[in-house]
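1. Structure of the sequence below:
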Amino acid sequence: MRNFKVDQSLKELTEHRTTALPIACYQTTINQNVHGHIPLHWHDEVQFVRIIKGEAIFQVNEERLEVREGEGLFINSGCLHMAEEKDQSGCIYMCLNVSPHFLLSQELYSTYVSPYLQATNLPYIFIDAKEVWGKNIIDTMLNVNESIQQKLPYYELDLTVQLTNMWKNLLVNGFHLEYDQTEIVKSQRMKQMLNWVHLHYAEKMLLDDIARAGQLSRSECCRYFKRMLRTTPLNYVMDYRIQKSVLLLQESDSTVTEVAYQVGFNSTSYFIDKFRKSMNVTPLAYKRNCAASKFIKH
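-> Just a heads-up that it's a prediction; the model follows:
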């Protein structure tokens, strides 16, 4: 996937499903995304990741971790996450996104699925291929992908068996589940602030505005952004404006000046400077490169 759409709360809008089932399996080459990395987002589905080539740095909520070739990662439902390749390794990974309600039957869901989705100490689980349970999950991901691609008779039944196997292997670790209300509130406030930024990024924006959206003081707001996004609130706004401008510059009838004002800059020269520092190319050069690549494809 080279790009995907999110709503103002950063919830991914991609419909993760086959024609009949709430499941999707696909490969992602990180540096081919329009932003050069996988930007911050979340989704209701649980996600299993397997690194096929290279090495990636994932951030899930506040934590960052490296995942290497052959290793995997489980990302829980509703958790903010992003990914970038490490050391220009050309990282490619396989993603398996599954609706939680498709993991097990309704009768087993409340006992063996729901408690794990709600636990605040399980935003992610590193899947170590050296462990038996980890290798089982990694191997089963390949089987799931093969079943979806081949669509042999009764493959839907094969998928349910394979997913049950993956989920059981995750649970046999014997995780101690915790439910910390402060963690739940923290996640909600972060999403509220991000939602506000994404709705109003084209307007004049002050730190007070962002803090108010999360019902926080200015200093607490800054601590949230530093802890979860490794940046300041206003730097995040700047980066988000640049991300939006990247998409607008790909439109054939847009101009650099129009895009600058559309994403909230009140000076074209300031926009050009910030874009160049972020993307290592000027907006006009980026626009010309996009037009040239489209022409070659056609």
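2. From now on I want contacts and neighbour counts done on CA atoms only, so please keep to that.
-> OK.
3. Now for Val67: which residues touch it?
-> 51, 55-58, 73 (C-alpha atoms under 8 Å, 6 or more residues apart in numbering).
4. Pull out the buried members of those.
-> Neighbour-count burial (16 or more other C-alpha atoms under 10 Å) applied to those gives 51, 55-58, 73.
5. could you redo these as a markdown table and give each row distance to Asp158?
-> Shown next, in a markdown table, are those (distance: C-alpha to C-alpha, whole Å):
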| residue | distance to Asp158 |
| --- | --- |
| Ile51 | 23 |
| Glu55 | 31 |
| Ala56 | 30 |
| Ile57 | 32 |
| Phe58 | 30 |
| Leu73 | 23 |
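6. Most widely separated two among those residues?
-> Largest separation among the buried ones among the contacts of Val67 by C-alpha to C-alpha: Glu55 and Leu73, giving 12.3 Å.
7. neighbours around Phe59, how many?
-> To be clear, residue 59 is Gln; Phe isn't right here. 19 (other C-alpha atoms under 10 Å).
8. The one helix or strand it maps to: what's the following helix or strand?
-> For Gln59, the element it lies in under DSSP states H and E is strand 55-60. If you walk from strand 55-60 toward the C-terminus, the next helix or strand you reach (DSSP H and E) is strand 63-68.
9. Now the element after that next one, going C-ward?
-> Next element after strand 63-68 (DSSP H and E): strand 72-75.
10. And the helices in the stretch 151-298 of the chain?
-> 155-171, 181-200, 207-213, 218-229, 233-249, 256-262, 268-279, 283-297 (DSSP state H, counting those that start in this stretch).
11. now those helices as CSV including distance to Tyr116 and mean neighbour count?
-> Below are the helices of the stretch 151-298 of the chain laid out as CSV (distance: least, C-alpha to C-alpha, whole Å; neighbours: other C-alpha atoms under 10 Å):
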stretch, distance to Tyr116, mean neighbour count
helix 155-171, 9, 16
helix 181-200, 14, 17
helix 207-213, 29, 18
helix 218-229, 22, 17
helix 233-249, 31, 19
helix 256-262, 42, 19
helix 268-279, 38, 16
helix 283-297, 43, 13
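12. Following up with a second sequence; could you model it the same way so I can compare the two?
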Amino acid sequence: MAIYLEMPELDKEFPFRILVNDGDILTTPHWHREVELIYVIKGTISLGIDDVPYKLSEGEIAFIGGGLIHYVLASPGSERLVYQFDLNYFTAGNKENLDLQKLFSELLPVSPQWGESDETAIRTLLEAMNYEMKTQQIGYQFALKAGLFELIQRLLRDIPKQVKQLKKINKLATQDVLEKLDEIFNFVEEHYQEALTLQDIAEVAGYSSFYFTKFFKKNTGKTFLTFLNDYRIDKAKWLLINSDLPVSEIIAQTGFESNKTFYRLFKGSMAMAPLEYRNTMKIE
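-> Below is the predicted model:
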């Protein structure tokens, strides 16, 4: 199976989310810069992290550092909570200048390797955070942020580190690659409304157009044009749901140069026209 880049849609102010996935959801091999924890709340799941297979049962947890290739096989009858967060959120408060990406890459990835007390502590914290997210009582955002900081502290202090292996694990996304992709993604975020060419983005990355094309496809699983169009379609979807702007204005604001291209890509992505999507998704 092809490996692809996933870009979770996280709030810029607080880049954290919790998803509920059932056993019918198959997650093919992918990676993302965000850290992820998977907490099995029902049944068992089979997953792989950097080509190493694991099987987790109810109450067990997997920790996946940013940039690691992972997948989850369909496990009928199971259910799991997926926690994702961006380490950039902790940059301002990181007065110790800890390399969180590196430190987290050294942790043992599944809770049966941690010891019962550490597994219980992390499980209890994850359950508390999920409760806050579900109930959203007054102050829940503060509770979630406090929980996330405690989670970071416990992971750093309590979770055992991997013994260095003689055989070096081949990681798709090294720190250098993640930083380069961050640079590219940030540029797209700031300039997606403009007419962007392959040459423009290659210059930002410091590569020739030929090398950039190979680099981007290898590390994201898609061409830059496909990525850019997907990004613009996501922005258009947000505007369709959260504004009353006419479709023509949304097309202009999201960088599409022709109405025909926008309608073709939108229908190909969502299997419906933009106004139909707005009517289906918009909350009265």
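13. quick one: TM-score?
-> After superposition, the two chains reach a TM-score (TM-score structural alignment, normalised by the length of structure 2) of 0.63; 244 aligned residues with a C-alpha RMSD of 4.8 Å.
14. just checking, what packs against the strand holding Gln59 of structure 1?
-> strand 63-68, strand 81-85 (3 or more C-alpha pairs under 8 Å, 6 or more residues apart in numbering; DSSP states H and E).
15. Out of those strands, the one nearest Thr111 of structure 1 is which?
-> That would be strand 81-85 among those, by C-alpha to C-alpha, at 26.2 Å.
16. what's in contact with the closest one?
-> 30-31, 36-42, 54-61, 91.
17. Using PyMOL, define a selection of the buried residues within the residues you listed.
-> Buried members of the contacts of strand 81-85 of structure 1, defined by 16+ other C-alpha under 10 Å, are picked up in PyMOL with:
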select buried, resi 30+31+37+38+39+40+41+42+54+55+56+57+58+59+60+61+91
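18. How about the contacts made by the spatially closest residue to Ser89 of structure 1 that is not a sequence neighbour?
-> Leaving out its chain neighbours, the residue that sits closest to Ser89 of structure 1 by C-alpha to C-alpha, 6 or more residues apart in numbering is Gly54, at 4.7 Å. Applying C-alpha under 8 Å, 6+ apart to Gly54 of structure 1 gives the contacts 68-69, 85-86, 89-92.
19. Just put the residues you listed in CSV and tack on distance to Asp253 of structure 1.
-> Output for the contacts of Gly54 of structure 1, formatted as CSV (distance: C-alpha to C-alpha, whole Å):
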residue, distance to Asp253 of structure 1
Arg68, 42
Glu69, 42
Glu85, 33
Lys86, 36
Ser89, 35
Gly90, 33
Cys91, 34
Ile92, 33
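20. Return a selection command, for use in ChimeraX, containing the buried ones of the residues you listed.
-> To isolate the buried ones among the contacts of Gly54 of structure 1 in ChimeraX, judged by 16+ other C-alpha under 10 Å, type:
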select :68,69,85,86,91,92
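21. Just the closest of the contacts of Gly54 of structure 1 to Val46 of structure 1, please.
-> Using C-alpha to C-alpha, the contacts of Gly54 of structure 1 come closest to Val46 of structure 1 at Ile92, 19.3 Å.
22. Now do the helices in the stretch 1-150 of structure 1.
-> Using DSSP H, counting those that start in this stretch, helices in the stretch 1-150 of structure 1 cover 106-112, 114-118, 132-150.
23. any chance of those helices in TSV, with mean neighbour count and distance to Thr255 of structure 1 too?
-> Formatted as TSV, these follow (neighbours: other C-alpha atoms under 10 Å; distance: least, C-alpha to C-alpha, whole Å):
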stretch	mean neighbour count	distance to Thr255 of structure 1
helix 106-112	12	52
helix 114-118	17	45
helix 132-150	17	42
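24. Gly264 of structure 1: which of the ones you listed is closest?
-> Gly264 of structure 1 sits nearest to helix 114-118 of all those, at 37.3 Å, using C-alpha to C-alpha.
25. Can you check which of the helices of the stretch 1-150 of structure 1 gets nearest to Lys244 of structure 1?
-> Per C-alpha to C-alpha, nearest to Lys244 of structure 1 of those: helix 114-118, 31.5 Å.
26. that older thread, looking at the helices of the stretch 1-150 of structure 1, which is nearest to Leu207 of structure 1?
-> helix 114-118 (31.3 Å).
27. what sits against Leu80 of structure 1?
-> 40-42, 60-61.
28. and the helices and strands packed on strand 55-60 of structure 1, which is most packed in?
-> strand 81-85 (a mean of 21; mean count of other C-alpha atoms under 10 Å).
29. Might one say that Pro53 of structure 2 is in contact with Ser46?
-> Yes. Taking C-alpha atoms under 8 Å as the definition, Pro53 of structure 2 is a contact partner of Ser46 at 7.2 Å.
30. hmm, back to that, can you list the neighbours in contact with the strand holding Gln59 of structure 1?
-> 64-69, 75, 79-87, 89-91, 123-124.
31. Next, the buried residues of stretch 128-141 of structure 2.
-> Quick answer for stretch 128-141 of structure 2 (16+ other C-alpha under 10 Å): 129-130, 132-133, 140.
32. Reformat those residues as CSV; add distance to Lys12 of structure 2.
-> Listed next are the buried residues of stretch 128-141 of structure 2 as CSV, based on distance: C-alpha to C-alpha, whole Å:
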residue, distance to Lys12 of structure 2
Met129, 19
Asn130, 20
Glu132, 20
Met133, 17
Tyr140, 17
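33. Need the max-distance pair from the residues you listed.
-> The widest separation within the buried residues of stretch 128-141 of structure 2 (C-alpha to C-alpha) is 10.4 Å, between Asn130 and Tyr140.
34. Which residue is the nearest non-sequential neighbour of whichever residue in structure 2 pairs up with Tyr261 of structure 1?
-> The equivalent of Tyr261 of structure 1 in structure 2 is Ala252 (alignment by TM-score structural alignment). Distances taken as C-alpha to C-alpha, 6+ apart put Gln193 closest to Ala252 of structure 2, at 7.7 Å, once the chain neighbours are dropped.
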